[in-house]
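**Student:** Have a look; sequence and predicted model below, questions after that.
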Amino acid sequence: MSPAPAPTAGPRPSWDRIVETAWAEHIDATPVPATGATGELLHWLRPLTRWAQDRLAEELAWAGPLPRSHPLFAPDTSRLAAMTGRLLVAELGRARASGSLPGRTPRDRFLAFTAGLRDPRQALGLLRAYPALAQELVAECHRWIRARSEFAVRFSADLEGLTARFGITVDSLAGITEAAFRAGDAHRNGRTVAVVRLRDGRRLVYKPRGLAVETDFARLTDWLNDRGPRHRLRATRVWERGEYGWAAHVAAAPCPDAPALERFYWRQGAFTALLHVLCAYDMHAENVVAAGEHPVFIDLEALFHAGTPYDPAVGHPAESVLRESVCAVGLLPQRVIESDEDGVRAMDLSGLTGGARPGELRNRPTPAYADPGTDLMRERWDRAELPRTSNRPVLGGREGDALGHADAVADGFASCYRLLLAHRDELLGPDSPLNAFADDEVRVVVRDTFAYRELLTASFHPDLLGDPAAREDSLRRALEQGPDPRVAASELRQLLQGDIPVFTTAPSGGPLRDDAGPVPGHTPVTTGLASVRERLANLSEADLDSQLWFVRAALCTRAVDGHRPDPAAPRHPVGAPGPVPAHALPSAGETGVLTDAVLALAGRLRGTMLGSRESGLVDWMSLNLVDHRFWSIGPSGIGLGSGNTGTALFLAEAAAVCGDDGARRCAEDVVATLFDPAELPEPEDLAELPPGAFEVLGGGVHLLLRLADLWQDTSLLDTARLLVRALGEARPLAGGPGLMSGAAGGLVVLADFHARCGDEVSLAAVRDTARALRNAPPAADASFAFGSAGIGYALAVADQLLGTDGADPAGPPVVPRDVPGARDGWCGGAASRVFAAAGLRLAGVPYLAGTVTADLTTVRADVRRGLPDDSLCHGTLGLAEALRLAAACEPDPEAADEAEAVAIAVAHRVLAGRARTGVPLGHHVPGLLEGAAGIGHGLLRAAAPASVPSVLLLRTRPDVPTP
């Protein structure tokens, strides 16, 4: 490109004079060694970085001569690369396309391009062609000079105190051998945390912000240790120096033995309780170091986080509970799940388990470069690996497994929680150690740091670098979507000075502040200290139980095997329910055991229901499986399989069998809030939802059909008709062909509705769905929940209704014995084939017992050996239902007896508080297929088989004969 002359119109900008001076003084500057994909491209800036080094040397003349090899003079190449890389690669591409680069190979032509950049005329021409970039590069040099000069002054002034407090033995800046100044994001005009290594081998951490909160946290930790926790907690040693401070460097170290690893997880549980009470926030992986058996927190600026008026509104009761739960601390595992056209991804950044693992990438792509070092080099957006962190403990060269130490984490949490509860009056009193925090500086998180980083990256797009005003305007428009224009103005100013915006306040109150002072017009909703005192006042055993649910649920999200049972979980053979406390055993005989267990499950579900009919929304907290791989904490959703529809079905059945009026009211609340005809979307909008029987549409029809009978309320059939219209308009195969989420499940409920109501819409939908299923590609497997066995059942149901002979005369398909990972349950495996055979018999296909003889043998063996969970889907009660259905289809007293024994054993476990759901750790969740509602429904099938239809066969009337 042609070099641009120096600007002549108007006053010459200061950056232009500086770059001209830099290239005049340092034209022969030796390039620094290249690092990274864009390292060689940065050689063109060597005169500018040499100019900055000269200015820094002038600033540090008072310290005596320092060689240019001193760590203070190292340029910030990563920052410069982020600012210039995209532009230089774009210029390289233009030069290659024009054919102006000499050389025989891509490498030769790349070197020719970089050599041209070192020519002063081309270098200055490029900077003058992109004044927004040039202006920011010079500003970055000024920030670099100021921050390092300030560090040097502070280090030298504090040498005596550093020696006394941290034992260092150096006496000048010359004693620094390494200095990593990018140990965190830039804030407050380019200032960053620095980790320095000294000639004596010690390391110190310099923090360019006040450390009063770390000082007071260490004192609070000592206060807690004096009150006798099982294991003492450790805090970082710091020296507070007003606007900045120093901290001892905490090095990661392995645990010496297994008991030490157990103590590490206990301490993390204890810290989780303490940080929850302190309303801590943002305790991610980079803020914790695993130092042997001690988790040590190295950044505590986000304590007393009371939120801001700019926090997004919460319209869902479960979201509100989650925001106020222990999960908000950020220490417990939580996957950030995102999806796009490339699929579903999840990353964990939490303090306990987050950070880089093999193959674990960031959810969002960032700029990267293909074919670096050649003229083919080009920008591409890749998902980079998560940064390496030191937060996870190590034993014998292997990282610890938090899920495997769930009991230790939960025990540490409960122990510290109860300790805080026992000393609550002291903590709320006039001499409370919390009072020391009142005027400390704490951070207020207004917007996610990742969002700020993305905005900064986008602001260096080549299209924005030709005009400073265009770059500023682009940032301004992006920030307009934020919470408040006054905050956005501060965010813009901070981003334009190269910073990640930061806001602070004091726990006792006061204005929201940025690096320039108070943000005009901000009025806090509440103070951090008031929030902490309120949380302390609300501590109770009931709240502890609630928070422990979140602790264990968060640990469950580390499981990666979908809904497959945990092979390491304890198994419960029939006849060995385990010791049960005498007070937990009912006196009314075994049927009483079943109904007592049902009432216990219904009672817990009533007690954990969130919201109300009056608020227009009810829900439960649950663990939800995303993409059949990732567990996530959140509202349970709507579907029959894991959502509120299935929970309402169980509660309604429990009310009818056990006379539980509270359970009925809860079920009525669910129906009133989910299926109010006046509030339902239009059928064409509902048609976008998955049609399967255990999803929203099919599951809703199933529930309403059942409750219309159970409650003798025909108006529910009118509501079901609206959902049937949506099923008729939906794409039949939108959720796949299977029974669980797809067309087969939709077909069964459509046929059931038509048999009950007989309208033309449902009949047409049955025909269309059956036709789509017959024309669909073969199912991927032969399971009942997802594959050909369930599809065959659905088609047989449709054929029975339509009067055609489409049933498979050979009976249910057979799953090959060598299918990897096949589960024995309703969803797949031997029990799945028994369900298919029983379902086909109900649809008019003769029950061919011989086809499932081997499967029944397998089911019996699994029952006697015991399963890891009690769920309907792939647990004990799913096998019990298979045995019950087999005994009903062909007299088999032994199968019927075993089904009853299984249910009674599960009922005893329920009453002893030891029942296990089908999610990781057997954790309590509300849903039907894998949760407590399903366990209760399975027990109702045992207690009243003539009254409660088989939901696993999608029956809405008890038409399955009893054994």
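**Tutor:** It's in. Residues are numbered from 1 along each chain as shown.

**Student:** hey, let's count contacts and neighbours off CA atoms from now on
**Tutor:** Noted.

**Student:** Show me the strands in the stretch 401-550 of the chain, by range?
**Tutor:** 442-444, 503-505, 513-514, 517-518 (DSSP state E, counting those that start in this stretch).

**Student:** Next up, a structure to set beside the first:
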Amino acid sequence: MDPNAAVLSEGQTDIFGLSVRGQFLTERISQPGMYGLPVAGDETTEQRLTKWAQTAARGKADLFLKRLSWDGLDEDAARRLLTDDNFYPDHDTGDWTTLLNNCMEALVSFLPDTLDATIRESLLTHVPFWELCYPFAQYARKQLDEHLSRQQDIFVTEKISPAVLDQYQAALLAQLAEDMGPCLYGEFKAFRPPAINMLNTLLQEPVFTAQKDNHYQAFIAREKTDGLAGFFAKYTALARVIAQRISGWLETTIEFITRLQDDWTSIQTTFGPGVDKLVNIDTGLSDYHNRSRTVVAVHFASGSKLIYKPKNGGVEAAYYNFLNWCNNRMQGECPAFHVSKILDAGSHCWVEYIAHNSCTAPEQIDRFYERSGILLAAIYLLGGVDCHYENIIAMGEYPVLVDTETLLHPYVNKAVFGQQETKIARDMEEHFWDSVLRTGMLPRWEFGKDPKMSVDISGFGSEDQGQERTKRLEWTGINTDSMSRKYKAYERPQKQNMPLLNGEAISFQPYTDNIIAGFERFYQFIYDLSPMEKETAFGIFKNQHIRYVYRSTNIYSTILRNAMQPDALQSGMDFSIEIDALAVAYLSEKEQPKSWPIFEEEQTDLLSMDIPYFSCSTGGTALILKSGKVIPNFFRSTSFDDLAERVGAMNSEKLAQQVTIIRGAFHARFSQNYERLDALKEKKPGLNDIPAKLSPDELLAEAVRIGDAIADTAIIGAGNSLNWIGLAHFPEADRYQLQPLDDSMYSGRCGIALFLATLYQISGTAKYKTLALNALSTLRSQLQVENEAEREEYARLLKIGAASGIGSFIYALTRMADLLGEPDLLNDAYAASTFITKKVIDQDKHLDIISGSSGAILGLLAIYRAAKNPDVLQRAIWCGEHLTTQITNYNGHEAWLTFEDTPLCGFAHGAAGIAYALLRLYTITGNTAYLETANKGIAFEDAMYSAEHKNWPDLRSFSFKEGSYGFTTTWCHGAPGIGLARLATFNVNTSAITGEHIDAAINCTLEFGTDHPDYLCCGNFGRMDFLLEASRKLNRPQLALQVDAMTAQILKQAAEEGTYQLFCNTPSTAFKPGLFLGMAGIGYQLLRLYSPAVPSVLLWES
């Protein structure tokens, strides 16, 4: 008797049990008789229940119960589901277990030495645990060969090289090794001597220079003996994934060959005589959708190539017909599009291969970027989205869109999600989101969990971005005793969306005018068409089949990565729980939303290892799911009607709006703050021939001019609500983003409103009061939240600081209640203060003035001073207590970690600002703990002071170059802000704050003079605010004269250039209306110079 037979019999019995442990949640929920099962309370069940609640509802009991109820469950029913012992298969175990068992039999009988030596060597050096993975792929190949032989068709023999089938098999093997590798590696680590694991942890390279494999071979022999039965008994969900991979591979490979054969004559007719024998393929060129289907590149013996897309090609064919019509009609008015050949076969299509070719002359680059603007205009008018860098290829001087499935992308009907769309939201969508930005072509930063990391994946993006990760997990010492997985640097492949000039990639930065010129030319071309011509050009898009992108692919990919971790692969329940993370987005609704069937389909796709794929018709408003379920009125209108409306609404004003947004997106892509630049721009001219002082009337007139300019750029919504489009700053990544402004004081509507309110109070002009109140209307309605949990979630999302958080709302509303004579604003400020609960404070990790607890103190003290509410003071005290517990030791001194791994100096994010807030709290409470803690932070900064530079170092990580930190002279980081903080608390804390350091800060600021930019946070007016305060508090009139002269100089240059300098490395035409980084702050400082009664906003005085 074969000695393997008994083993396989045992393995088969175990596999029968796998069908239970491999069941998914969705399958158990639908199983009849589930509610008659006993309620389990074992440890595994309780752990799963806790994990499910955390994953699906962030651990919130009420939300988890809601999630369960929407599937007809309660906690007892959930326990029944999660208990494997409650379920016994009394029917066929399913195709996946049969397939898996066959693969396991193939593994047991597999003899590695029978393979060709060259193949074996390649597997040994490239495929982890190849001896265990290869037999699974080999079995799948055998099934494919048997299927093809049964067809008895000479097509495969004559038209498909055996190498093609080998490549398909290799692709499957690579996927199986990727899936199985982490779990096998975990088992191998437990098998081999612990000393090897310890050394691998310490060393970057493998332990043994001579690659020994004794332990490795013993491990392979152990696992091979039972065909991985024990392994799959532990990792049951992985067993099912592997079976699904093989099943999907067989189905899609057979389907590809069948479609190739059926379409062969049409392919030759469409693409010409180069279609001969198929010799190579590249698989996996897209995400997996619809049971493992993916895009394939097809290579023929002649050298010709095609792209096979396993999806309907109707909209792609319509797109190329549209481009061809435009080329024929334009007759040289615009540079022509490249029109790709396509064969649409209904269920799939074959498309011309687009190669990333180089240009040979500079003028071709000019034309490439003009065509890029033309392409941008076409995609914008066609309502396209998701046109990121992977969907555009630079074919010489032609930018080619190679994925058209998201053209005419529809707008969702928000009522489906239980949401009411406000008019201001609709207006903002029309002005901003329903713009060229929606295409995905224009630069836009994406931020991950690490707020310092950002990446631009747009159609114009992908060039070196500095912060982009350059490491990935790779195997080292593969298939040896010392094999491990480590993060290693790798060379990124060249991005194909960028044009090449003699092989070198050329950035779009110098060519923005070419892009805009192309956009304007094509927009005007379409605008000038007659109504009949527009109907002809766009009518072909009616009733086309398109993709609807419900969520970002990144979200789905992240969930699948989590589900493929070894802990989640131990059972179908564990795997399903990770997939259930999708439920979180639905739980904000009180009742089960009409979109719940989408969640069910998302689960089904992800459990099959597919990226969910939804489709609809350009002529309908319903979303029809693969399950057959229909969600009526899912879209607010048909996407073809949206297209017709967009084309019908074209005019010169809309064109100007789009061009402004294009420029703004380009400005945001390359803008950096002053202190991030390695080299400063030229200093502004000296003070010769500049008036020593501007008259009060001139200062006020300029503030009024700024106020009017800000008003003119506002977007007016329902009830005259106001917002602006501007460049928002993300300080941790030092990136700018073009977007509608938020409500913050730093760069949002509160800051603008505070300036307008101050302008009203000084000028007496009523329109500025109206503007200020209208800018606040959206915030005031959002603050009316009764549920404390919702308030806390809002505070965690927005943070609690005095510049970019809830504290900024409190301060601005308190100030404006007085400035505008509107006591109701004080009630709103108090409402905002209730968002800052002890729970929120205790969870604060930012701590700083901008976003954290110290900033919250400043906002809370402003309203306490106005209303003397003890509840408000208590919240400030909680903040102070939190700061006293969060101080940490650093090189013998104590300070706070805000957003870097080391404490920082400075006002915005560093010790100076935190100490300032604690000292302000000390003056109110008399609690010496705040004084003592503040002094520790001051002592830390004193220790950092450099007599050589007469300044304090910028300790942020990017500032560290060539072995030392840099020095900046700004309010946020450097002498002006530190000096301002110490000046403001000098009388409170004479023991720790010395006049010597205040004088040093003054001298450093004076020596710096004026330079780009002009705004408050990092610019000239922030430096001048410190000097102005010093002149008044130290009675040094000479400093006031210096400020007057600097102000006159800046205003003179602004008048000559037509604008203030708001950037260091971006054209001055970019408009920023905000308080700390824009025009409102400049206007506010002019009012400070006009009237000594206007308090310093950089100190949050009131």
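**Tutor:** Received the coordinates, thanks. Please read all numbers here as calculations on a predicted model, not as lab measurements.

**Student:** thinking again about what came up before, for residue 753 of the first structure, which of the strands of the stretch 401-550 of the first structure is the nearest?
**Tutor:** Proximity to residue 753 of the first structure, assessed across the strands of the stretch 401-550 of the first structure by CA to CA, is greatest for strand 442-444 (54.3 Å).

**Student:** Find me the equivalent region of that closest one in the second structure.
**Tutor:** Per the alignment by TM-score structural alignment, strand 442-444 of the first structure matches residues 546-548 in the second structure.

**Student:** Run the chain-centre distance for that stretch.
**Tutor:** 22 Å (CA atoms, centre = their mean, to the nearest Å).

**Student:** With stretch 483-490 of the first structure instead?
**Tutor:** From the chain centre to the centre of stretch 483-490 of the first structure is a distance of 28 Å (CA atoms, centre = their mean).

**Student:** just so I have it, where are all the strands in the stretch 251-400 of the first structure?
**Tutor:** Applying DSSP E, counting those that start in this stretch to the stretch 251-400 of the first structure gives strands spanning 288-291, 294-297, 335-340, 343-348, 366-370, 378-382, 394-395, 398-399.

**Student:** Just the residues contacting the match of strand 442-444 of the first structure, thanks.
**Tutor:** Contact partners of stretch 546-548 of the second structure, identified using CA atoms under 8 Å, 6 or more residues apart in numbering, comprise 315, 405-410, 613-618.

**Student:** In PyMOL, how would I select just the buried ones from the residues you listed?
**Tutor:** Buried members of the contacts of stretch 546-548 of the second structure, defined by 16 or more other CA atoms under 10 Å, are picked up in PyMOL with:
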select buried, resi 315+405+406+407+408+409+410+613+614+615+616+617+618
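
**Student:** any chance of the contacts of stretch 546-548 of the second structure in TSV, plus distance to residue 254 of the second structure?
**Tutor:** Shown next, in TSV, are the contacts of stretch 546-548 of the second structure (distance: CA to CA, whole Å):
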residue	distance to residue 254 of the second structure
315	26
405	24
406	28
407	30
408	32
409	32
410	34
613	22
614	24
615	24
616	27
617	29
618	31
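
**Student:** out of the strands of the stretch 401-550 of the first structure, nearest to residue 144 of the first structure?
**Tutor:** Nearest to residue 144 of the first structure, of all those, is strand 513-514, at 20.2 Å by CA to CA.

**Student:** ok, the nearest residue to residue 806 of the first structure once chain neighbours are set aside - contacts?
**Tutor:** Once flanking residues are discounted, residue 806 of the first structure sits nearest to residue 799: 5.7 Å by CA to CA, 6 or more residues apart in numbering. Residue 799 of the first structure makes contact with 805, 806, 807, according to CA under 8 Å, 6+ apart.

**Student:** Could you identify which of those has the most neighbours?
**Tutor:** Counting by other CA atoms under 10 Å, residue 807 has the largest number of neighbours within the contacts of residue 799 of the first structure, with 21 neighbours.

**Student:** Over to that one. Which of the three states is it?
**Tutor:** Classification of residue 807 of the first structure using DSSP: H, G, I helix; E, B strand; the rest coil returns coil.

**Student:** Need the strands of the stretch 401-550 of the first structure in JSON lines (columns: distance to residue 365 of the first structure).
**Tutor:** What follows is these, written out as JSON lines (distance: least, CA to CA, whole Å):
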{"stretch": "strand 442-444", "distance to residue 365 of the first structure": "27"}
{"stretch": "strand 503-505", "distance to residue 365 of the first structure": "27"}
{"stretch": "strand 513-514", "distance to residue 365 of the first structure": "30"}
{"stretch": "strand 517-518", "distance to residue 365 of the first structure": "35"}
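
**Student:** starting at the chain centroid, how far to the helix or strand hosting the residue nearest to residue 806 of the first structure?
**Tutor:** Taking DSSP states H and E as the criterion, residue 799 of the first structure maps to helix 788-802. Remark: helix 788-802 of the first structure is offset 39 Å from the chain centroid, using CA atoms, centre = their mean.

**Student:** ok, average deviation of it from the second structure?
**Tutor:** After superposition onto the second structure, helix 788-802 of the first structure sits on average 5.4 Å from its aligned residues (mean CA distance after the TM-score superposition for the first structure).

**Student:** quick one, what contacts the nearest residue to residue 144 of the second structure once chain neighbours are set aside?
**Tutor:** Nearest residue to residue 144 of the second structure, sequence neighbours excluded (CA to CA, 6+ apart): residue 250, at 6.5 Å. Neighbouring residues of residue 250 of the second structure by CA under 8 Å, 6+ apart: 140, 143, 144.
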